[in-house]
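A.B. asks: Mind folding the following:
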Amino acid sequence: MTQITTHVLDTSQGKPVVDMTVFLYQYQNNNDWEAIGGGATDDDGRLPDMLGEDAVLTEGIYKLKFATEEYYESVGINTFYPYVEIVFYLNKGEHYHVPLLVSPYGYSTYRGS
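C.D. replies: Sure thing, here's the model as predicted:
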């Protein structure tokens, strides 16, 4: 089963990002993005289920959008990035774990396991 998960860590504070809003989009042929899922990170900074149980992901281009400014405002810190978008290819039948390491003035990502 194809699945997309994420994990967000705040490297400036050395802890998981709790309650960050994350949106999942699928690229459409007409140069638009369709919102297909999302949620908020849990107490460990993880979002293990962005889609309903019956969702079927097809091969294509997807995007995760992380509400970084919303998070940093909630902890009283200014940030340079209002949000972070990660665009990636998805092949059917694989698991995709897309972590985000974030700080107020930088971020990095990679394909996790």
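
A.B. asks: Could you use CA atoms for every contact and neighbour count after this?
C.D. replies: Will do.

A.B. asks: which residues of this structure fall in strands?
C.D. replies: Along the chain, the stretches classed as strands by DSSP state E are 3-10, 15-16, 21-27, 33-40, 46-47, 60-66, 84-90, 95-97, 100-103, 106-109.

A.B. asks: To Ile77, which of the ones you listed lies closest?
C.D. replies: strand 100-103 (10.0 Å; Cα to Cα).

A.B. asks: Contacts for that closest one next, please.
C.D. replies: 6-12, 79, 107-110 (Cα atoms under 8 Å, 6 or more residues apart in numbering).

A.B. asks: To check against the first, give me the structure of this:
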Amino acid sequence: MNSHLTTHVLDAATGAPAEGVAVVLAAASGDSVVAETPGSIIAHGTTDADGRAALGPEQLPAGDYTLTFLTGAYFAEREVDTFYPFVTVTFTVEVADDGSSRHYHVPLLLSPFAYSTYRGS
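C.D. replies: Prediction:
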């Protein structure tokens, strides 16, 4: 099965892929993230040795979603202090009239005290 959504986490402090970061894909509702509600979680996984993870079904329905990266646990395992216990990225999936949708890639560039993300390809 091909995943509709992938991510790649790079640890900017070490210049290496961030292996072992737990990631949760969930539906979002209004202004609040509902990742803590069991019914809203769609998929979860952990980044591999290359810092990559594929999550979810072949295609997500149109709507708003969140990717939550459990960064606090990642840094704690490495005995590194961090300001961010987790990073949540909220994004919108669009589906064309014919039912098709592009692949979604959401990279995360991570350090203990900063992060950035963008719409990848």
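
A.B. asks: if we can go back for a sec, and among the strands of the first structure, the most buried is which?
C.D. replies: Highest mean neighbour count of the strands of the first structure: strand 46-47, a mean of 22 (counted as mean count of other Cα atoms under 10 Å).

A.B. asks: Give me the range in the second structure that that strand lines up against.
C.D. replies: Mapped onto the second structure using TM-score structural alignment, strand 46-47 of the first structure covers residues 52-53.

A.B. asks: on that earlier part again, quick one: the strands of the first structure as CSV, columns for distance to Tyr72 of the first structure too.
C.D. replies: Below are the strands of the first structure laid out as CSV (distance: least, Cα to Cα, whole Å):
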stretch, distance to Tyr72 of the first structure
strand 3-10, 10
strand 15-16, 13
strand 21-27, 12
strand 33-40, 14
strand 46-47, 17
strand 60-66, 12
strand 84-90, 13
strand 95-97, 23
strand 100-103, 9
strand 106-109, 13
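
A.B. asks: Okay, the most centrally placed residue in the first structure and Ala40 of the first structure: tell me how far apart.
C.D. replies: In the first structure, the centroid-proximal residue (Cα atoms, centre = their mean) is Leu64; its distance is 4.2 Å. Between Leu64 of the first structure and Ala40 of the first structure the computed distance is 12 Å (Cα to Cα, to the nearest Å).

A.B. asks: Give the intersection of the neighbour lists for those two.
C.D. replies: Common neighbours of Leu64 of the first structure and Ala40 (Cα under 8 Å, 6+ apart) are Val22.
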